[in-house]
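Undergrad: Mind folding the following:
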Amino acid sequence: MKNIAIIPARGGSKRLPEKNIKLIDGFPLLAFSILYAQANSEIIDEVYVSTDDQEIKKIALQYGAKVIDRPENLSGDFEPTVSALKHVLQNIDHANVANVILLQATNPFRPENLLKETLGIYQKQNFNSLFTVSGNHKKFGKITDKKFIPYNYKIGQRSQDLEPLFYENGLLYITKAALIMNDIIIAEDAFPFETDHIFANIDIDTQEDFDYAQYLYNKHIKP
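TA: Below you'll find the model as predicted:
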């Protein structure tokens, strides 16, 4: 049974046009996730890019990924990611696919051993899915009737004493292929793998996000 990586990369970004092919040090953003998957070839058997864009398709093929052409009805702004993953499975021999590893192009950098470590936990504990999370010690609240209501702290409490809240950082997801076919990426019993690596702070949606990613690349990755 195979493990496959799927990288969804549509072409219709509004806030940062053509973000999936913008260059960092001469590499299209999409390429970093493809290269990461290929660097884990002992784990990942095949790498697929799902796209509706011909330029993205060209780049994906150039870097050695297989491409599944995503139809227009699955490429809208509000279409969930799982529909792209399911469409890939429906267009390959998915009966031989055990697990899907979702790598998002907008989270281009990942710790080198992250996939090996997470997959080891996922397989050993026989989880249905796993996703990466990061902790946050900020003081959150909501505004009701123009009044701020603290959510995770009491007024005057030190931030370093707060119990952290956690968020999906998007670095990677591992899910049984059978769940994807049932429109599920994160199962109810999914294991939240905690990582507070600096790369977990990247999620590119704006020019500012892209500039920050470029800064971290130059500081932590580029020789």
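
Undergrad: CA atoms for contacts and neighbours, from now on please.
TA: Noted.

Undergrad: Which stretches in the chain count as strands?
TA: 2-8, 23-24, 27-28, 46-51, 66-69, 97-102, 129-136, 141-144, 147-150, 165-176, 191-194 (DSSP state E).

Undergrad: any chance of those in TSV, with mean neighbour count and distance to Ile121 too?
TA: What follows is the strands of the chain, written out as TSV (neighbours: other C-alpha atoms under 10 Å; distance: least, C-alpha to C-alpha, whole Å):
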stretch	mean neighbour count	distance to Ile121
strand 2-8	24	15
strand 23-24	16	32
strand 27-28	16	31
strand 46-51	23	21
strand 66-69	19	28
strand 97-102	22	14
strand 129-136	21	9
strand 141-144	10	34
strand 147-150	12	36
strand 165-176	20	11
strand 191-194	18	9
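
Undergrad: Throw these into TSV and include distance to Gln90, thanks.
TA: TSV is the format used below for those (distance: least, C-alpha to C-alpha, whole Å):
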stretch	distance to Gln90
strand 2-8	13
strand 23-24	31
strand 27-28	27
strand 46-51	12
strand 66-69	10
strand 97-102	11
strand 129-136	20
strand 141-144	42
strand 147-150	46
strand 165-176	14
strand 191-194	26
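
Undergrad: one more, for comparison:
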Amino acid sequence: MKTIAIIPARGGSKRLPEKNTKLLGNIPLLAHSILYAKQNSDLIDEIYVSTNDEEIKKVALQYGAKVIDRPEILSGDLEPTISALKHVLESIEGDIENVILLQPTNPLRPENLLKEAFDFYLKGNHDSLFTVSRNHQKFGKIREGKFIPYNYEIGQRSQDLEPLFYENGLLYITKSEKILNDIIISKDAFPFEINHTFAGVDIDTQEDFDYAQYLYKNIK
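TA: Model (predicted):
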């Protein structure tokens, strides 16, 4: 039974044109996730890039990934990631047990993150796992011009807040059978906590990209 990595990378980004092929540290954005998967070849049997874009396809092949041509009907702005993952599984042969989703917009990951997460996934016999990080901000809602605290009381110290977590997008691990049933994060998915500077990188705009460049240059 195989474990594969899938990197969904469609063309046509509007907020940051051609972002998946933009150079981050002289390496195309997409290639960072491919290289990360290759560094974990003891866990990953094959690496697939799902795309509808010829330039992205060239980059994927250049860096050693296999390419699944994604139909345009599955490449729209509002199309969910699950449709690309499911299409890959339906397009390849062999018994796939686990799928590791690596989003190209999260190019910076701690070196040992996947090994630690995958080990936890296997030992815990989980059907899916995703990474989360703790948020230390004070949230509230605005109603009728008034601010209503959500996770704290006025005057409460930040360090005393009840912990809240966010899905950081660094990686997802899921049984293939779940994906074929249109599920990436199951109801019983394990939230694997990772509190690291890289968890704050999710590239959608030029400002996001500039921040990633800064971290890549000064930390990576």
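
Undergrad: Nearest approach to Gln214 of structure 1 belongs to which of the strands of structure 1?
TA: Closest to Gln214 of structure 1 of the strands of structure 1, according to C-alpha to C-alpha: strand 23-24, at 6.2 Å.

Undergrad: Residues contacting that closest one, please?
TA: Strand 23-24 of structure 1 has contacts (C-alpha atoms under 8 Å, 6 or more residues apart in numbering) with 29, 214, 217.

Undergrad: Go through structure 1 and flag its longest helix.
TA: When structure 1 is parsed with DSSP state H, its longest helix is helix 207-220.

Undergrad: counterpart of it in structure 2, which residues?
TA: On the basis of TM-score structural alignment, helix 207-220 of structure 1 is assigned to residues 206-219 in structure 2.

Undergrad: distance between the matching stretch and the chain's centre?
TA: 17 Å (C-alpha atoms, centre = their mean, to the nearest Å).

Undergrad: Pull out the buried positions in it.
TA: Buried residues in stretch 206-219 of structure 2, defined by neighbour count with 16 or more other C-alpha atoms under 10 Å: 208-209, 211-213.

Undergrad: for the longest helix of structure 1, packing partners?
TA: Judged by 3 or more C-alpha pairs under 8 Å, 6 or more residues apart in numbering; DSSP states H and E, helix 207-220 of structure 1 is in contact with no other helix or strand.

Undergrad: Identify the residues contacting that helix?
TA: 16, 24, 199, 202-204.

Undergrad: Stretch 73-89 of structure 2 now?
TA: 6, 8, 10-11, 48, 50-52, 68, 70, 96, 176, 179-180, 182-184.

Undergrad: let's see it at 7 Å
TA: Among residues not part of stretch 73-89 of structure 2, those counted as contacts by C-alpha atoms under 7 Å, 6 or more residues apart in numbering are 6, 8, 10, 50, 52, 68, 179-180, 182, 184.

Undergrad: for the residues you listed, which one is nearest Glu90 of structure 2?
TA: Using C-alpha to C-alpha, those come closest to Glu90 of structure 2 at Leu180, 8.3 Å.

Undergrad: Leaving out the residues flanking it, which one is nearest to the closest one?
TA: Nearest-residue entry for Leu180 of structure 2: Lys86, 5.6 Å, with adjacent residues in sequence omitted and distances by C-alpha to C-alpha, 6 or more residues apart in numbering.

Undergrad: Now render the contacts of stretch 73-89 of structure 2 as JSON lines, adding distance to Gln137 of structure 2.
TA: As requested, these are exported to JSON lines (distance: C-alpha to C-alpha, whole Å):
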{"residue": "Ile6", "distance to Gln137 of structure 2": "33"}
{"residue": "Pro8", "distance to Gln137 of structure 2": "31"}
{"residue": "Arg10", "distance to Gln137 of structure 2": "33"}
{"residue": "Ser50", "distance to Gln137 of structure 2": "36"}
{"residue": "Asn52", "distance to Gln137 of structure 2": "38"}
{"residue": "Ile68", "distance to Gln137 of structure 2": "40"}
{"residue": "Ile179", "distance to Gln137 of structure 2": "33"}
{"residue": "Leu180", "distance to Gln137 of structure 2": "37"}
{"residue": "Asp182", "distance to Gln137 of structure 2": "33"}
{"residue": "Ile184", "distance to Gln137 of structure 2": "27"}
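
Undergrad: so who does the closest residue to Lys22 of structure 2 other than its chain neighbours touch?
TA: Nearest residue to Lys22 of structure 2 in three dimensions, chain neighbours excluded: Pro28, at 5.2 Å (C-alpha to C-alpha, 6+ apart). Contacts for Pro28 of structure 2 (C-alpha under 7 Å, 6+ apart) come out as 20-22.

Undergrad: most neighbours, which of those residues?
TA: Tallying neighbours with other C-alpha atoms under 10 Å puts Asn20 at the head of those, with 23 neighbours.

Undergrad: you'd agree that residue is up against Leu29?
TA: Yes. Counting by C-alpha atoms under 7 Å, Asn20 of structure 2 sits close enough to Leu29 to count as a contact (5.1 Å).

Undergrad: Identify the contacts common to those two.
TA: Pro104.

Undergrad: picking that back up, tally up the residues packed near the residue nearest to Leu180 of structure 2, please.
TA: 19.

Undergrad: what residue of structure 1 takes the place of it?
TA: Checking TM-score structural alignment: Lys86 of structure 2 goes with Lys86.
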